[in-house]
Every structure is written in C-alpha cells, then in structure tokens.
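A.B. asks: Provided below are the primary sequence and the corresponding predicted coordinates.
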Amino acid sequence: MAEQGAGAGGSPGWGGGGYRHRWHGAPPWWNRPDGDASRRRWPWRSTLAFTVFVLVGSHAAADMQEGERAVLDPFARVLLLLGTLMLLWRWRRPVVVVFGTAATAMVYLGAGYPYGPVFLTVAVGCFSAVVTGHRKAAWTAMGALWAGHVLMAHWLYAWLPPGGDDAASWGQEGVVVAWGVAILALSELARVRREQWARERAERAQAARRRADEERLRIARELHDVLAHSISVINVQAGVGLALLDSDPEQARTALTTIKAASKEALGEVRQVLGTLRSPGEAPRDPVPGLDRLPELVAQAADAGLTVDIEGEPPPLPPGTDLAAFRIVQEALTNVVRHSGARHARVRLDHEGGELRLRIDDDGPATGADAGGGGNGLVGMRERAAALGGTIEAGPRADGGFRVLAVLPVRAPRENEEER
C-alpha cells in the first residue's frame, strides 16, 4: 500500500519521488515499532526458515570439518533446535533471546561441535535486541560469547571435546571479533534508522493534526461569517416585518421576501462549506466568494437599513486572498448592522505596493459595549489576515464611529510556496 501511494506522488524510478516516498514511508518488517501488528504476531515463517537453514547448514559444516570437530549427535541437534526456536520470542523477549542464543551457542561450541550456522541464531537475537532498544544486553551477550570462546579455545580446550584438539590460533579470534563487530554495526544502523523513522512518523502525525486543526478553524470561520451576516439581516428584517405587519403590510411583505432571500443564500453557502467535508481532495463545485460579490453585500446591507458606499475597484486576486477580503468586508458590515446605530458605512479598496488595503468605516454611534463586534468576529478577521501574512486593525475613530483596516498581501506566502 505504501508503494502504491508513493507512485501517485512522483516518478517510480530511483531518482523520482516514488523511491523517496518508499524509503521514507513504512519501514521494512524488521524495523517497525513495537506497537505494529507484525510485532504482535508470532514470527513462525522466518523462524522456520532459520531452523531449516541452521540444521542443514550445520550438517554441511560437520561434513567439511569431519575429523576436526565432534560429530553431530542428538544433543547437538537439540541445542540447534533450542537456539532457533527461541527466535520465536525475539520481538517479545529480546533480552532473554539474545542471552539464551548466546548461551546455547557457547554450550554447542564447548561440546566441540562444528563451527557454522549456529552463530546465525546469535546474530538474529542480537539484531532484535539492538533495534528494540536493548543495546547493553546485546553488547553484553556478544562480549560474553566471545570471552567464552577465548576461554574454551585457548585455555580449556584440553579438557573439552574433541580429544587431542589443539589451541585455536589468535587469527581465528580476529575473525570471530570481526564477525561480532559486523553484526553489532548492522544492528546499530537498523536501530538508528528505526528511530529516525519513528521521528518522521511523529512529525507527520503532528503535521496532520496541525492541518486538521487549521481546517477546522477555517470551516468554523466560514460558517461563522456566513451565518452571522445572514442571521443579522434576517433579525433586522424580522423586526421590521413585525413592526409593520399591521400598519404597512406591503413593507412587511418586502421584509419577509428579504428574509427568504437571505436564508436561501445562507443555506447555499453552508452547503458549499460542508460539501468540502464530504468530498475531500476535490475542487469546490461552486465558485468561491470574492470581492466581485460586493454589490450583493451592499444590497443586503441596504435591506437591513444600512447604506454602503464602495470606493475603489477590486483588483485581480488569488482565490484565497479574494475570499479573505470578501469575508472581512462581510463581517465588518455585519458588525455595523448588529452593534452600531449607524445608517451609513463606507468601504474603501486601495491596491498598491503588492498590498490590498481594505478600510471599512461607519459613522456610529455604538449601540452597546461591543462597538466593533466582539467574540469570534474580530478574531476570525485577524486569523484570516494572519494566515495570508496580513494585519487587521480595528477600533473607534476619533471623530466617532468605528473603523476596520485590513492590509493583505496580494500574493500570500502559502500560495507562493504551493506554486513553487
């Protein structure tokens, strides 16, 4: 599955993205974390393969060393089987296995049996211990095996089988040491690679959680802006309709028509936002709102009793910046409707120096403590601006009223990185 996913992201060749994804994706079976399902299963197949190889190889080694070492007897086969069967526990009890295989090999060599694949069980046990983090146990077991071999091959050989055997050469000890160092070096390399993969996996998980959090915040901002604006218009028009229901039925009918249109638009935009959740990875089917829909905001504000003047023309903007600018103007006008007694507001757009400046002013006065809107409104505007590398300033004006000033880069840093 990892290879299939990698192939979709790059070339499958050695120099393409596919090979890189396979190398940095799931590790090989011997290098996975303890929590993986493969570690919970018993390694029957590999252990059986080791057992067959050790038994067959030991018989071949006995034929090659005939007359030099003791003949394989039932006790030797029991030792070989014991050493290989212990490998079944190499992922569950790696310390026990590495010491057990080393002890079995030492008894096997002390009994004078042929050199050969018996050392494979020690190598596998050492490998498993190191990659699972038990480095001291692995080094200790290997050191004890080498020390025992030196003791038996150079001092105790006269009392051990086979009879008439001479002391081993020190050159042979060099081969044994080189073999042990090579096994430990490979094991340490696998351990380092395993830890590196674990760090990469943790970083990927953290990045995925961060992206999920950012997506939740984005959806929350979208829903807040859509619903807050539409419900504010509906609330105002509902009040007008109730007040004029008896005295001016025609005006009340107009208010109800506005409520219907505002609620229909709100439902459409909510469906668009929620549609991105149902079809991840697909492009939105409906166009993303932008500053080209400012006339709609002006009309909706007029229905709520707020006259809005637009100064300046919206420049061509990337979709993300265009959406953020539209939502900032929408939220600012919503706050005027909800929290200000003003009947007039101005929206000014300036585009110069690679920046878009949005200024929304109302004449006030505020109808409550939250003059410019409180809670999630201003927070959402600041988050939108910050995500694009811009800024938001909001506060009362010296001559009365309230001002929201947004400065947005025409090309957002994230969009530049994606295009590169």
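C.D. replies: Noted; the coordinates are in hand.
A.B. asks: alpha carbons only for contacts and neighbour counts from here, please
C.D. replies: Noted.
A.B. asks: Whatever helix or strand Gly320 lives in - contacts with which helices or strands?
C.D. replies: Taking DSSP states H and E as the criterion, Gly320 maps to helix 319-339. Counting contacts by 3 or more C-alpha pairs under 8 Å, 6 or more residues apart in numbering; DSSP states H and E, helix 319-339 packs against helix 170-244, helix 294-303, strand 355-362, helix 376-387, strand 402-409.
A.B. asks: Assign the residue of the chain positioned farthest from its centre to one of the three secondary structure states.
C.D. replies: Residue distances from the centre of the chain (C-alpha atoms, centre = their mean) peak at Gly164, which lies 65.1 Å from the mean C-alpha position. Secondary structure, DSSP: H, G, I helix; E, B strand; the rest coil: Gly164 is coil.
A.B. asks: Can you tell me the closest non-neighbouring residue to it?
C.D. replies: Leaving aside its chain neighbours, Gly164 sits nearest to Ala158 (7.2 Å; criterion: C-alpha to C-alpha, 6 or more residues apart in numbering).
A.B. asks: Could you pull up the residues touching that neighbour?
C.D. replies: Ala158 makes contact with 164-166, according to C-alpha atoms under 8 Å, 6 or more residues apart in numbering.
A.B. asks: here's the one I want to compare it with:
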Amino acid sequence: MALSLRPARTRDAVVALAVLLVVAVWTLVMAHYEPEPAGRAAAGWALIVIGCGALLWRREQPVAVAVVTLLACGVYYPLSAQDGPLLIAFALALYTTAAEGRFAAAVALAAVTLLAVGLGELRQRPGHRQIDDTSLAMMTGWLISLVAVGRAQRNRVAYLHEVEQRALAAEREQEARARQSATEERLRIARELHDIIGHSVSLINVQSGAALHRIDKKPAPEIALGTAREALQAVRDTSKEALRELRATLGLLRRADEAAPTAPVSGLALLPELVARAAGSGLDVRTRVDGRPVPLPPQLDLAAYRIVQESLTNVTRHARACTVVVTLDWGERVLRLRIEDDGGGAPAPDGPPADTTGSGTGYGTGGAVGSGIRGMAERARALGGELTARAVPGGFRVDARLPLPAPDPHLSPAPAPEADSHPHPHPHSDSDSDSAGKADPA
C-alpha cells in the first residue's frame, strides 16, 4: 500500500512546490513595489507556506486541506499588502475535494467562500471595495467551474475504473470458458478412445484367450491349426476396425483449423459389423428393430453407436453371458436403445432399487462405477436423453433414451440395421421399471 502511495505523494509534492514557487515569486515582485512592515511580511510568508504546504495531503484529506487553505487565504488577504496568488492553493484544494468524491463538502466550501467575500465587501466603506460586482460574479463562476470540473473528473475516473473492471471480468470469463471447453474436449476424446480401444482390445483378448484354451486341450494338429487361424483372423479384423476408427478420430483432432465434420466416425449404419465382431467372441448376439428408422444427426448417430459398442464390450469382458439382445425402438420423438444379456451378475429379485444415475451393482465390480457406464450416461445427457443400467433377474440391462429431432419431410427413412434372421424370445421383460445403474470397471 505504501508503495502505491509513493507516486501520488511525489506528484502532490511537485504540485505543492510549483504553487509555492509561483506565489513566492509573485509576492517578492509585489514586495519590491509595495514594501510592508517586517512583522506583517513574516506573517504573510508563514500563511503562504501553510497554505501551499497543506497541498501535500490534498488527496488523503481533501476536505481538511481545503479548509486550511481557505482559512489561510481568509487571513492572508486582509493582512498582506502584496495580495499574492495564494488563492491558487485554495482553488486546487477545492477541485481536489470534488474530484475525490466529496461533492457536498466542495459545494459547501464554495458557498462559504462566496458568502465570506460578499459579507467582507458589504462591510467596506463606500468607495473602498476590493472586489466589484463584476469580479464577484466572475469569482462565483470560477468557483462553480472548479467544483463542476472536479465532479466531472470524478465521474470520468469512476467510468474508466468500471470499464477496466468489466474488461477484467470479461477476460476472466473468457479464460474460464476456454478452460471449460478444453476440459469438455478432453473428456470427449477420452470417451472416444475408451470406446474404440476398450471394445477392440476386449474382443481381441476374448478371442485369443478362447483359442489358447482350445489349443491347451492338445487337439489334433489340423484342429489346432484351424483354431489358431480363426483366432488370428478375428484378431486381424478387430484390430483393423479399431485402427480405422482410431485414425478417423485422430484425423479429426489434427484438423483443428477446419470446420467441424458433418459425418460421424461411426454410426448405427455400422451396427451389423459391430454385432458380427461381438459374435466372433462366442456370444450369441441378436438385434431387433421396432418402429420406423429415421435419419439421425451425426452426434446422435455416433452416441447411439457408442452406447451399443460399450454395452457389448462390458458383456464380453465381465458378464459371462451367452446371449445378448440389442433392441432399437424407434418412436416418434425418442430412440430407445436396450442391450440385455443373460449373464450371471444379477442380484436377488429383492435387490437394490433402480438407480438412474448409472451407479449400482454389476459385472462383479462391487458397486464401483467405471468410466464406461459414466461415459455412456454422459453421452446420453449431453443430447438431452438419459441412460439407466442395472442388473435384473436373469442378467443385465442397459436402457438409453435419446430424443429424436423433428422429422424432415424431405429426408427418406434411414435403412434399418440388419436384424437377427431367427428371432428368439426376449431374455428379459420389457418393463421400464427394471432400468437402473450398473458399474463398469473399464
């Protein structure tokens, strides 16, 4: 605080010294032509020093300094014969009082000054007035101008301060938005990489593990060779698809200066390939389509695909299931995705109630919510939908509801993903009350 006051105090000292120098030179010149007794001269110089010296504290104590300079002038002019320009000190103090926000005090001091000068002139004998009516009117205008200019300066400083604060607030808000955007982008990239790599690596792990298990039984060489060939082919196909999606995602990240892509990396049009890869790990994957498919915006199409992909990844890695049913229910305003398996992670029928936040028991994780379930729920919420996942009697269910855009009469219906050619009974009830949260250790 002391350091911040030093420049202002230095400026005030320079101003006070300049006023003192002007008044002193004027007084010395007038003293050469109108000498006065030594006592009165000494008293006049003392008042000059007091009036000009008080300007050192004009910013810290503006009202007190204005009062001191006014009193010094009130005593100096009747006493001294030189009539030096000591009134400059009072004028500067009055302006500072108004500029520092003490507007009422400045008006009061100006009124007192005019009243004192007027009373003093009234007490003068006829023909001996020091200030005529014209000079008094000019002095009135001068004092009013000082107060008005000081008030205008105060308003200007306040306006500049407000503009500065608004600029700082806007800069802080812009930085906060940039940080928030960067965080959201990191989360989006993390979800994409988790879904792409997690799904493909899980399938590769299951396929290679199954092949090794068969080979460990020491079958005939031709059977072992066929098993290895099938496993390697499945690994090749799965890794090829993973690389395709990974290259596409990284390509979008590299084109930071280009417009946002209009087509997603993946979508429901690739659902048959996704189902085929999951079936290659030994699962019996069936798809069912209800309603009339409609074209989806890129973000919604990608989110629906990722939810199915992550659900199949969880089944492959954790559920120990044999059958999975993927249902696409196309409503008028909502697309409902339901992925159900017959794994062994279900609690008792009187287990915990549904938890629509994506938490709960599932896949043997002890209730810990993994990034997979969280990522699916975040995707659904980002599009104005919801996702629930929980263990149900006989297996596990993921249920997502994604709002559809208003239908466009100029667009043709979207082709439906290839459904299972031999439908089987649904492994679980279609009741909506069975939806709840499930954990994913991924």
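C.D. replies: That came through fine. In this text the structure is predicted, and so the values were computed from the model without any measurement.
A.B. asks: Need the helices and strands packed on helix 319-339 of structure 1 in a markdown table (columns: mean neighbour count and distance to Gly9 of structure 1).
C.D. replies: Shown next, in a markdown table, are those (neighbours: other C-alpha atoms under 10 Å; distance: least, C-alpha to C-alpha, whole Å):
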| stretch | mean neighbour count | distance to Gly9 of structure 1 |
| --- | --- | --- |
| helix 170-244 | 16 | 16 |
| helix 294-303 | 17 | 39 |
| strand 355-362 | 23 | 34 |
| helix 376-387 | 19 | 26 |
| strand 402-409 | 23 | 30 |
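A.B. asks: Quick one, which of the ones you listed gets closest to Glu282 of structure 1.
C.D. replies: Closest approach to Glu282 of structure 1 among those is made by helix 170-244 (14.7 Å; C-alpha to C-alpha).
A.B. asks: on that earlier part again, tabulate the helices and strands packed on helix 319-339 of structure 1 (TSV), appending distance to Arg40 of structure 1.
C.D. replies: Converted to TSV, those look like this (distance: least, C-alpha to C-alpha, whole Å):
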stretch	distance to Arg40 of structure 1
helix 170-244	17
helix 294-303	60
strand 355-362	57
helix 376-387	44
strand 402-409	53
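A.B. asks: Please name whichever of the ones you listed is nearest to Ala2 of structure 1.
C.D. replies: Nearest to Ala2 of structure 1, of all those, is helix 170-244, at 13.4 Å by C-alpha to C-alpha.
A.B. asks: give the contact list for the alignment partner in structure 2 of Leu356 of structure 1.
C.D. replies: Counting by TM-score structural alignment, Leu356 of structure 1 lines up with Leu335 in structure 2. Taking C-alpha under 8 Å, 6+ apart, we find Leu335 of structure 2 in contact with 328-329, 401-404.
A.B. asks: With respect to Ala158 of structure 2, which of those residues is nearest?
C.D. replies: Nearest to Ala158 of structure 2 among those, with distances taken as C-alpha to C-alpha, is Pro403, at 50.4 Å.
A.B. asks: For the aligned residue in structure 1 for that closest one, which non-adjacent residue is closest in space?
C.D. replies: If you follow Pro403 of structure 2 across to structure 1 using TM-score structural alignment, you land on Pro409. The shortest distance from Pro409 of structure 1 to any non-neighbouring residue, by C-alpha to C-alpha, 6+ apart, is to Glu355 (4.5 Å).
A.B. asks: Looks like Val226 of structure 1 contacts Glu269 (just checking).
C.D. replies: Yes: judged on C-alpha atoms under 8 Å, Val226 of structure 1 makes contact with Glu269 at a distance of 6.9 Å.
A.B. asks: aligned partner of Ala261 of structure 1 in structure 2?
C.D. replies: Under the alignment (TM-score structural alignment), Ala261 of structure 1 maps onto Asp237 of structure 2.
A.B. asks: Now name the helix or strand holding that match.
C.D. replies: Under the criterion DSSP H and E, the helix or strand holding Asp237 of structure 2 is helix 221-254.
A.B. asks: for that helix, the distance to its chain's centre please.
C.D. replies: In this view, helix 221-254 of structure 2 has its centroid 41 Å away from the chain centroid, taken as C-alpha atoms, centre = their mean, to the nearest Å.
A.B. asks: For that helix, list every residue counted as buried.
C.D. replies: Neighbour counts over helix 221-254 of structure 2 (16 or more other C-alpha atoms under 10 Å) mark 224, 227-228, 230-232, 234-235, 238-239, 241-242, 245-246, 249 as buried.
A.B. asks: Could you measure from Ala141 of structure 1 over to Gly180 of structure 1?
C.D. replies: Per C-alpha to C-alpha, to the nearest Å, Ala141 of structure 1 is found 11 Å from Gly180 of structure 1.
A.B. asks: nope, Asn335 of structure 1 is what I was after
C.D. replies: 75 Å.
A.B. asks: With Asp225 of structure 1 instead?
C.D. replies: 67 Å.
A.B. asks: returning to what we had before: spatially, what comes nearest to the match of Leu356 of structure 1 if we skip its sequence neighbours?
C.D. replies: Nearest one to Leu335 of structure 2, counting by C-alpha to C-alpha, 6+ apart, is Leu402 at 5.2 Å.
A.B. asks: so what's the one you found up against?
C.D. replies: Shown in contact with Leu402 of structure 2 (C-alpha under 8 Å, 6+ apart): 300, 334-336, 380, 383-386.
A.B. asks: Compute the distance between it and Leu296 of structure 2, please.
C.D. replies: Here the distance between Leu402 of structure 2 and Leu296 of structure 2 works out to 11 Å (C-alpha to C-alpha).
A.B. asks: Appreciated, that's everything.
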